[in-house]
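Sequence first, then the predicted structure:
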Amino acid sequence: MVLRTSGTRIEVTPRQFPTNQGGLCQKGWTAAELLDHPDRLTTPLVRDRPHGPLRPAGWAEALDRVAAGIRATWQRYDRDAVAVFGGGGLTNEKAYALGKFARVALGTRNIDYNGRWCMSSAAAAGLRAFGIDRGLPFPVTDLAQAQTLLLVGANPAETMPPLMRHLAAMRERGGRLIVVDPRVTATARQADLHLQPLPGTDLAVANALLHVALVEGRLDRAYLAERTTGFDEVRRTVAGYWPAEVERLSGVPVADLETTARDLATVDRAVILTARGAEQHAKGVDTVTAFINLALALGLPGRPGSGYGCLTGQGNGQGGREHGQKADQLPGYRRIDDPAARSHVAGVWGVTPESLPGPGVPAYQLLDSLGTDTGPKALLVFGSNPVVSAPRAARVESRLRDLDLLVVADFLRSETAELADVVLPVAQWAEEDGTMTNLEGRVLRRRALRPPPDGVRTDLEVLAGLADRLDSPVDFPTDPATVFTELRRASAGGPADYAGVTWERIESDTGVFWPCPDPTGPDTPRLFADSFPTPDGRARLRAVSHRPAAEPVCADYPLHFTTGRVLAQYQSGTQTRRVAALRRAAPTGFVELHPDLADRLGVAEGDPVRVLSRRGELQAPARISPTIRPDTVFAPFHWPGAARANSVTNDAVDPVSGMPEFKICAVRVERVAPATEREPA
């Protein structure tokens, strides 16, 4: 694709690269269309009175307004009354600077980001089992070498199409793809075996697979003895997960459970991958742990072509959670409540460890507390649109409206920006340098192709301007290279050690895998070859048991509701809904129903239907498909307004990760009668 934007010729062409092998999805091919989109923000906007219109303003006025609002909030309440909400699409440099800004310039503990709703359950489970969180602890090219690949709660054919090249290569070599998903997705249709469980029962399925391997004597006993701890308790727990009982619970046939376990246990190379379908539950950490237990019991982690991994959901989903924009973290994936970590990072920042605030609360709890007696009264949002993407979205929208000050930095007027008191126009991907870290832990360069349009600033410039107005005790550089050099120092010695990663080294090769502590030493494409980064070098198995969804079905709400993505849209749709080709491919939201359910409701293809839960409702056209379970309905979450899927979703959260239960709640579905059928008023 070739575009001319602001006089600059921008050409999007394939590049041979190990991760995507030169492939892009439709969203990638069309990304440049947004650079000069008519909806592009090129001047700050301010609101003169509550509920009044947004009007154009200069940068000085806009930043002064933000700084004055923050100072007024401090004076009336305290430092924690100002909060920050970041995004998994920010570059490493911006994520790092945002965490530093919150802790130093604002002095608040209240910062988190939308990545909490993406991979936090897998991250917590990985830390608990392996001592480290890296989505794939091996290069993605390993997938093509697997003889069996179990894919749980993922639909990369629509969400990550270039990844399918590796899966296709695996199958061409004779490997088997097994998919676990309540829907017959585009990925499931390509599988050799599809397990279609009731939503929320993946943990039981994982325990049943381990049960089969245990009973049939297919475990790697030497690996368990030499490289792990905790198996005895796990063995006692999974002994109760008879395949027949799990079939009753999940709907997955005994024969399929047994075949899957054998396909994993009887080959030399096997991979288990989880994604949002397994993780976005109030028991997501335990569910991922169950699949990690299975991988460890089979001796998979650390072997080429084998292991456990998690698929990333956002552009910088890995790097975005490594350098400080999470509520409990400091750069380098350090814990903010670790005295040694606080001392190291404070030294890099030039402040005292005592001045750094403690851990905050996870994303949903933070948003749900906004404007309340005990919660923040001001919020700064960078790279996120929680009005559409948050669970129980109507409640979150109400919380945002209750704030004394809402500031949004974005390049389009998102639904969240429409509520803001101040909107700050910032640069896009092609207009700023930086780095991102992909699902393999490979640090990549992102290069500016042109300067931002007149009137637009980078996020780093926004943070520097605010820090100056707030009399920050330290400087905030605006040059991404300078910020990255500081990030390297701050991360040195931490789990995600970038000290040896330089822009020059990234560009001289196909990226650099962390941890990489020495600029002249090796990086780490494959983790766990000899040991795990735990105190004793062993991985931890942990016994976990199935428990029901936070909200069971009942007579009033007899159906299970689940959400997901479609090929042509992305996240909250702020960008993709503005691209003509993507809008034509997926113009509106929909509600997917099984034909039997549609028949009971008297619904035909395209009829408007209403999905109601205890929290809200959505309305969209019906899409009738035999590929979904009769007891389950599905809707994509990319649309706002009446079709907003997250008006319905449950805000119950995992007690370890803070992940909301996006993937299952109880609903009922109603046909929306045409006006001609309705009773007269």
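Everything's here; your move.

can we go C-alpha only for contacts and neighbour counts from here?
Will do.

what about residue 205, helix or strand, and which?
According to DSSP states H and E, residue 205 maps onto helix 202-215.

helices or strands up against that helix?
helix 231-238, helix 243-250, helix 254-265, helix 284-297 (3 or more CA pairs under 8 Å, 6 or more residues apart in numbering; DSSP states H and E).

Touching that helix from outside, list them.
For helix 202-215, contacts defined as CA atoms under 8 Å, 6 or more residues apart in numbering pick out 219, 235, 238-239, 241-243, 246, 249-250, 252, 257-258, 260-262, 265, 278, 286-288, 290-291, 293-294, 297, 545-546.

can you redo the helices and strands packed on helix 202-215 as TSV with distance to residue 114 and mean neighbour count?
Shown next, in TSV, are the helices and strands packed on helix 202-215 (distance: least, CA to CA, whole Å; neighbours: other CA atoms under 10 Å):
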stretch	distance to residue 114	mean neighbour count
helix 231-238	33	16
helix 243-250	30	18
helix 254-265	34	20
helix 284-297	16	28
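
Stretch 443-458: which residues count as buried?
Neighbour counts using 16 or more other CA atoms under 10 Å place 443-446, 450-453, 456-458 of stretch 443-458 among the buried residues.

In strands, which of these appear?
443-446 (DSSP state E).

if we can go back for a sec, could you dump the buried residues of stretch 443-458 into a markdown table with distance to residue 665 added?
Compiled in a markdown table, those are given as follows (distance: CA to CA, whole Å):
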| residue | distance to residue 665 |
| --- | --- |
| 443 | 37 |
| 444 | 38 |
| 445 | 40 |
| 446 | 39 |
| 450 | 45 |
| 451 | 46 |
| 452 | 43 |
| 453 | 44 |
| 456 | 41 |
| 457 | 41 |
| 458 | 39 |
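
Take this one as well and set it beside the first:
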Amino acid sequence: MDTQCPFCSVQCKMQVIQEQNPTDGRSTFSVIPTYNAASEGRLCIKGVYAHEHVFMGDRLLHPMQKKDGHFVPISWEAAYELMASKFTALGEQYGKHAVGVYGGGSLTNESAYLLGKFARVALQTKYIDYNGRFCMSAAASAGVKVLGIDRGLTNQIADIALADCIVLAGTNIAECQPTLMPFFKRAKARGAFIIAIDPRETGTTRMANLHLKVKPGMDATLVNGMLKILLDEGLVDQTFTRERTQGFAELEAHLAALDLAGIAELTGISIELIRQAAMAYGQAATGMVFTARGVEQQTDGHMTVRNFLNLVLLTGKIGKPGCGYGAVTGQGNGQGGREHGQKADQLPGYRLIENPEDRAYVASVWGIDPAELPGKGVSAYEMMVKAHKQEIRGLFVMASNPLLSNPNANLVEAALSKLDFLVVADFLMSETAQMADLILPATAFLENAGTLTNFEGRVLLREAGRPAPGEAKPDWQILCELAEELGRGKYFRYERVEDIFDELRLASRGGVADYYGITYDRLRAEEGVYWPCPELGHPGVHRLFEASFPLPEGRALLTTVANHLPKEQVDEQFPLILTTGRVLSHYLTGEQTRRSPHLAKRDEESFMEIHPETAGKYSITDDSVVKITSRRGTIQVRSRFKSSIRTDTIFVPMHWGADQNVNVLTHDALDPFCRMPGFKVCAVSVSSTI
């Protein structure tokens, strides 16, 4: 089975070999990594065992309806009829926007594109968003505003080796994208100075030359300190800022007025270390900045990313070899998933649903009147709030587990329980699926063909390696057949997944994320193609912004970013800062990796990292069960002493549910620009359960 890993955004290629013992019929599996430019033939432990959840997980094999609290198998015909009748009745009683659609960043480009079309054409609802809102929305919105384009990496991955200084902000590549680590180690071996910004020590910070253990939520303020030093030391690229940016005078005045001592106090980083970081980056001939969820999953994540982009622009380190910015995408198709219509405000190709020209063009591709297209909806968590208020009465969830991935999980559980009808399409029985009224069995990655776009903006083709088991169907086929049942089938007539991609190519043509020049034949022959790729035969743009930015006068936008504190502050009742993240052996809500025996046994339960000094204050011993409480709820996990974490901070991973679901604790304040929740900072108390 030739395939690629379903997990992170590197999208490593591999071959899974299944051999059956003729005596007892049992299967054994072996996995061979195969070459692609991003992974260079590497696999991490998650990729090596990714097949296990496909073959050993509790697969959903038949449509099932909940009756008297139990799921019973029903036919596909009955399932489609039930869903269509329920959603139609809700639309007639409460209006079409009473039904919402909730997607996922693991869907192929074809399925993501079709889900957006399904919501707006088949259901005719404005309420669609996806779990990528919690992954990339801060970096995406900042990239569009500052640079004019949101692509994960502005240059090709090979440029990492050419960088003389690399800033890794809020990203733990060693555990989240391990197969990328050799690129950074190669750069370091040739003399690159690596700066890691993270409140805790990780495999990534241990690789760095300098670790800035910033106070959670104060990243933007830290960058202001670095920018002020660049300005004071004459390390601003005056030619670049004059010719290729706008807003320099305002930023210069803002930075001149800042006080470095105050910044040091706010961030917990000394002036000396801030200066060392600024000088290393400012004096380097080439350099790159990478951000990820540690920076972005904050209520000021949008502005924080814009400040990191200030760092790039003030030094002119973009649009040339060894220079650029990268938002390290978390989900396998987090990049492509947001380009083609799953987000509340977007149409395919990064077109905007409220732009009349964009609406008219996409409507012409879809064969409908532009007036039929609904307007902009709301973000993923705000859909949960609307369900809680019963403004959304029915919900269709595809390839996502919102009960675990949203903040303030107790409210989300209450919201889902209030729905009149909940449908979940998935291939495993997730915590959200357990709450559903109807479950539709979908295919897993080994059975599902389509394209995915990795964190570079390189489009890759994943072939289906085996037939679908039981009665499971590909996501795109489920959507087409549901549209038929809803009486909108004429807009969803495709015989194969490639037909959908060809329509996507046309729908994206002329847009920011232009896929028109990419074909399945090219992807098979060339292994992958960067977007934008506007014409057949076009090589794809490997490095963005070499000559200009797609903004007025071709100039990028410098931004004045104020120092400010996170939305929620510690106090006597909740004296510690909780931050969340991932571990090497698990992925997102853990729904897939917890079904893999080899991955599950590496981390069988959740845990809390805490400094021994802090633990002593609260009579907590190492490896004991502790209670963590926030203003929203309480969980219980096992303690792990970590002398390298900040004494005011604890860390809990995000991969478990039930009474170990860290999102029971996180608060639901949202970034005003991109609607990203502030997962990385909330106030908690800790206590021993003994």
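Yep, it's here. A quick note: this is a predicted structure, and the numbers were derived from the prediction, not measured.

Pull up the aligned stretch in structure 2 for the helix holding residue 205 of structure 1.
The aligned range for helix 202-215 of structure 1 in structure 2 is 219-232, by TM-score structural alignment.

Equivalent analysis for stretch 438-453 of structure 1, please.
Under TM-score structural alignment, the match for stretch 438-453 of structure 1 in structure 2 covers residues 454-469.

Then stretch 234-241 of structure 1?
Going by TM-score structural alignment: stretch 234-241 of structure 1 matches residues 251-258.

just stretch 556-567 of structure 1 next, same as before
The alignment of stretch 556-567 of structure 1 onto structure 2 (TM-score structural alignment) covers residues 573-584.

Do a quick rundown of the helices in the stretch 301-450 of structure 1.
339-349, 363-369, 386-389, 393-401 (DSSP state H, counting those that start in this stretch).

Of all those, which one is nearest residue 531 of structure 1?
Between residue 531 of structure 1 and the helices of the stretch 301-450 of structure 1, the tightest spacing by CA to CA is seen for helix 339-349, at 23.2 Å.

re earlier: first-to-last residue distance for the match of stretch 438-453 of structure 1?
27 Å (CA to CA, to the nearest Å).

mind checking how far residue 596 of structure 1 is from residue 666 of structure 1?
For residue 596 of structure 1 relative to residue 666 of structure 1 (CA to CA), the value is 18 Å.

That should have said residue 633 of structure 1, apologies.
Residue 633 of structure 1 sits at a distance of 10 Å from residue 666 of structure 1 (criterion: CA to CA).

Now for the two: what residues contact both?
559-561.

Neighbour-wise, give me the winner out of those residues.
The residue in those with the most neighbours, by other CA atoms under 10 Å, is residue 561 (30 neighbours).

Please work out how many residues are found near the counterpart of residue 639 of structure 1 in structure 2.
Taking TM-score structural alignment, residue 639 of structure 1 has residue 656 as its aligned residue in structure 2. Applying other CA under 10 Å, we find 22 residues neighbouring residue 656 of structure 2.

wait, residue 656 of structure 2 sits on residue 588?
No. Applying CA atoms under 8 Å as the test, residue 656 of structure 2 and residue 588 come out as separate, 9.0 Å apart.

Now do the contacts for residue 418 of structure 2.
Taking CA under 8 Å, 6+ apart as the test, what residue 418 of structure 2 contacts is 387-388, 390, 393.

okay, among those residues, which ones form the most distant pair?
Across these, no pair lies farther apart than 388 and 393, at 9.0 Å, counting by CA to CA.

Compare neighbour counts for these two and give me the winner.
residue 393 (25 against 20).

need the contact list for the more buried one.
Shown in contact with residue 393 of structure 2 (CA under 8 Å, 6+ apart): 90, 98-99, 387, 418-421.

Can you give me the separation between it and residue 68 of structure 2?
20 Å.

what's the average distance of the match of helix 202-215 of structure 1 to structure 1?
Here stretch 219-232 of structure 2, set against structure 1 after superposition, deviates by a mean of 0.4 Å using mean CA distance after the TM-score superposition for structure 1.

Neighbours of the residue found closest to residue 1 of structure 1 once you drop the neighbours it is linked to in the chain, how many?
Closest residue to residue 1 of structure 1 apart from its sequence neighbours, by CA to CA, 6 or more residues apart in numbering: residue 12 at 5.1 Å. By other CA under 10 Å, 14 other residues sit near residue 12 of structure 1.
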